[in-house]
Structure formats: C-alpha cells, structure tokens
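Participant: Structural data only, the sequence is not supplied:
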C-alpha cells in the first residue's frame, strides 16, 4: 500500500484514482483536458485555430474554448479551423471534441468581460493572445497554467517550458494548483503550552466548549487548575 497516487492519465486512470480516494491520497482527478484562449483583434487566427486543435486531439471529450471581443477574429478562426482540421492527424477525434458542448467560441463585450469569463471558467490551460498580453495575464486569478503571447502555445508547456503537465481541470483551478513538490509534502501542527500559557486562555476554551454543549472539553481544561 502506498500513501499517495499522483500523475496524469486517461479516463481509466481517473477512475482508478476515484476508487482509491479515501483509501490512500490522490493528487486530483485530472481531465478531460481543456484550453481557453483569450484573444482580441490583434491575435493571429491561424495560431488560435492551431492551438484549439492541439488540445482537441487529446480526447473526444477535450474542451477547446475561444473567448474574444472580436467578431472578425471569431469568423477568421472558424475559417481556419475548417481548413486546418481537414489536414490534421486525428480528424475524427478533433471534430468530435470541437463539435461537443464543451467547446465553442464565446463573444464578450470587451477584454474586461473576457477576463471575468476566463476566471469563471478556471481552465486547465489558458492562453492570452491579446495586446499587452502580460498585463492581461496578470489580471487572471483562476487557471492551471497561463501561456502569454503569440509564441507560448500550450504544447510548449506540455513538452518543454517546465510547467507541470498535471493541472486542475473542470473548474478546479479556482481552488487548486498544478502538481508540484508540495503535493509530496505535508505539515504537522505541534501544540506546546506551559501551565501559565494554558491558564491565560482557559476561560476562552471553557466558554467556547459550553457554547457548543461539550462540557467534557471545558472540564479537560478546568481540571488542570483544581488542584
């Protein structure tokens, strides 16, 4: 028996982790994979389409979402997808993923609303392809990993950049982070009081214990000062 199971995998790995949860520790039930791309009119439609396809080829359930305030870009990306999907290596898988309810193009009023949408979605991978991309990225609070600018596609993080490949999915980036050394560490709380220290707070403990109707808790403190 091990203490902790970590790492990425397909739906079978996720199922195994779910079966083990409660018996041993697991890092997360990661997947299906997902990418959100926040883009404005300065983005290159060919780049955006290629990055959506790269995520979609993982799995028919993969999510590929474009968030943009530019209708022109949205139309250009759709045209690029028609062209690029036809020549990609896993056409059927990509078509299913892109055509699923989990994928799509979200039109927003402006980048402020786009940031709000991306934070609400809390995607595993988030690409920022906008004017002043670094400044926009600094406003994001919920994402597994953020890829800034035209030359930081998600695939860079998969194979080379050094960001971890095990990232929160399904909106869990609002409360969880990617796998790191912290997943293999734990803390132990140590409480060490003197008689004087306990006496100084004894009344607080007793009062709270009585408020919760747990008299034994209070008595475990009182008894130490009844001799």
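Facilitator: On my side now, so go ahead. Note that this is a predicted model, so its numbers are computed, not measured. Numbers count the residues shown, from 1 in each chain.
Participant: hey, let's count contacts and neighbours off CA atoms from now on
Facilitator: Noted.
Participant: And the helix or strand harbouring residue 221, what's buried?
Facilitator: Per DSSP states H and E, residue 221 falls inside helix 215-222. Residues of helix 215-222 classed as buried by neighbour count (16 or more other CA atoms under 10 Å): 218, 221-222.
Participant: Take those and lay them out in JSON lines including distance to residue 46.
Facilitator: As requested, those are exported to JSON lines (distance: CA to CA, whole Å):
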{"residue": "218", "distance to residue 46": "68"}
{"residue": "221", "distance to residue 46": "69"}
{"residue": "222", "distance to residue 46": "73"}
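Participant: now, among these, which is nearest to residue 129?
Facilitator: residue 218 (59.1 Å; CA to CA).
Participant: Spatially, and excluding backbone neighbours, which residue is closest to that closest one.
Facilitator: Among residues not flanking residue 218 along the chain, residue 206 sits closest, at 4.3 Å (CA to CA, 6 or more residues apart in numbering).
Participant: how many other residues sit next to the one you found?
Facilitator: As a burial measure, residue 206 scores 20 neighbours (other CA atoms under 10 Å).
Participant: next up, a second structure to put side by side with the first:
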C-alpha cells in the first residue's frame, strides 16, 4: 500500500538500439573545442548544463564540485596572461620538429569562448562524512572529473562546444578569482558554439598524437 503523500516510483526508461546508437555517436563526436564563435550562450542553457553535470556520481555522495563563472574582463585577462606564461614555459620542453609542431597547435579558446567556467574540488567538504575516501582521498577530485565529463557530453548534446584548458598555474587561478586555498582547481573550461566541427581530435588531425588503442587492452589476471 502506498503511504499518504508518497508518490510511486517512476518506471525506469527503456533504452532501445536507436538510443544506444545516438549515445555512441555522442561519445564519438565529443571534442575538445578550441575555436569558438563569440555568440553568447543563453544563461538558461548554462544552468541546464550544470543541472545535468551534477547528476554525476560522487564518492560518498560528497558532491565536492564547485563551479565559478569567470566574467570580468580583468580576471579573464589575468588568466590569459597566466596561460601565455605557462604555455611559453611548456614550449621550451620540446626540441626541433616537435617544438615547431607545438608552436602551431591551438591549445585554448580563452580569447573567443563566451563562457569561462573554473571547476574546483572543495577538499574540506563535510558532505558524505568521508565515506569511501579514507584510503583513496583522491576520489574526491575524481568525482569532480566525473561531473566535468558529464557536463562535456551534455554540452555536446545541446550543440555547445567545450574545451579543457590545463596549461595554467592553479595557485594563480585561485588568487585571480579570490577563492579559498582548499578549493583545488580541477579544470578551466571554455564553452561556446563551435566555429567548426570535426570527428577526429585536433591533436590527431595536426599530427601531434593519434589514438593508439594501447589503453584499451583488457588485461586478465
């Protein structure tokens, strides 16, 4: 018998072969986008994408993700300067042909993406009471990565491109955004409508690294 004011559990959806094929296409067409149109994203769309992102699992249901929208020109300019410094330092690690190729790669869309999201892990989160992370505390940050991947797929499904910028100094980002030290930067994301669409990854298209399938091997023990 259903208790008063209790709603019955909804029936789980049935995912057919058509849906599974579309899901596979979504996975295949998710790209790290670096070339954006400047058209702004509707605020309601950004909120919808974040609603979907936080459906991701988290260790102990801790939900440690923290999203920051970077909007002021001064803060964006500071982050671009930090990228340029970090990128120049990274370029010096390469030599000869690899250095020349690195110099030609476009590694971010900071100047054209209409939306910038910095995503952090709150390392002091009390939710979850530490469940599941006593021996592997890094699972807290892994949970944030799960939310980022969910956001990435949701964005692609809505026609929005997303690029993950990792050539940054985390401590500089925290200081630029005036955030507490226990918020650890996991990703700096550029979002916007893509200027172009490609099935193959940009790094593969420009000769930096092809997919090898090496990590796909299933080891049996």
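Facilitator: Ah, there it is. What you are looking at is a predicted structure, and each value in this text was computed from that prediction instead of being measured.
Participant: Overlay the chains and give the TM-score.
Facilitator: The TM-score (TM-score structural alignment, normalised by the length of structure 2) is 0.25; 88 aligned residues with a CA RMSD of 5.3 Å.
Participant: List the residues that contact the residue nearest to residue 218 of structure 1.
Facilitator: With contact taken as CA atoms under 8 Å, 6 or more residues apart in numbering, residue 206 of structure 1 is in contact with 217-219, 221-222.
Participant: Go through structure 1 and flag its longest helix.
Facilitator: helix 195-211 (DSSP state H).
Participant: Helices of structure 2, start to end?
Facilitator: 17-29, 43-53, 73-91, 96-104, 139-157, 170-177, 202-205.
Participant: in structure 1, which spans are strands?
Facilitator: Listed in chain order, the strands of structure 1 (DSSP state E) span 4-5, 25-26, 34-39, 63-68, 104-107, 125-129, 145-148.
Participant: residues touching the residue lying closest to residue 207 of structure 1 once chain neighbours are set aside, list them.
Facilitator: Nearest non-adjacent residue to residue 207 of structure 1, counting by CA to CA, 6+ apart: residue 218, 7.6 Å away. Residue 218 of structure 1 sits next to 205-207, 209-210 when contact means CA under 8 Å, 6+ apart.
Participant: try 7 Å
Facilitator: Counting by CA atoms under 7 Å, 6 or more residues apart in numbering, residue 218 of structure 1 touches 205-206, 209-210.
Participant: any idea how far it is from residue 205 of structure 1?
Facilitator: Distance, residue 218 of structure 1 to residue 205 of structure 1, by CA to CA, to the nearest Å: 6 Å.
Participant: Would you work out how far apart the start and end of stretch 171-186 of structure 2 are?
Facilitator: Start and end residues of stretch 171-186 of structure 2 are separated by 12 Å (CA to CA).
Participant: same deal with stretch 148-155 of structure 1?
Facilitator: OK, stretch 148-155 of structure 1 end separation, CA to CA: 13 Å.
Participant: Please apply the same query to stretch 50-65 of structure 2.
Facilitator: Here the two ends of stretch 50-65 of structure 2 are set 11 Å apart, with distance taken as CA to CA.
Participant: any idea how far residue 71 of structure 1 is from residue 77 of structure 1?
Facilitator: Distance check for residue 71 of structure 1 against residue 77 of structure 1: by CA to CA, it reads 10 Å.
Participant: What of residue 135 of structure 1?
Facilitator: Distance, residue 135 of structure 1 to residue 77 of structure 1, using CA to CA: 24 Å.
Participant: of these two, who's got more company?
Facilitator: residue 77 (23 against 12).
Participant: follow-up on the earlier one: quick one: which of the strands of structure 1 is nearest residue 92 of structure 1?
Facilitator: Of all the strands of structure 1, strand 63-68 sits nearest to residue 92 of structure 1, with 14.9 Å by CA to CA.
Participant: and residue 140 of structure 2, how many residues sit next to it?
Facilitator: Residues lying near residue 140 of structure 2 (other CA under 10 Å) number 25.
Participant: Also residue 71 of structure 1?
Facilitator: Neighbours around residue 71 of structure 1, by other CA under 10 Å: 15.
Participant: Now it. Nearest residue, chain neighbours left out?
Facilitator: residue 107 (7.2 Å).
Participant: repeat for residue 118 of structure 2
Facilitator: Spatial nearest neighbour of residue 118 of structure 2, excluding adjacent residues (CA to CA, 6+ apart): residue 188 at 4.5 Å.
Participant: No more questions from me, cheers.
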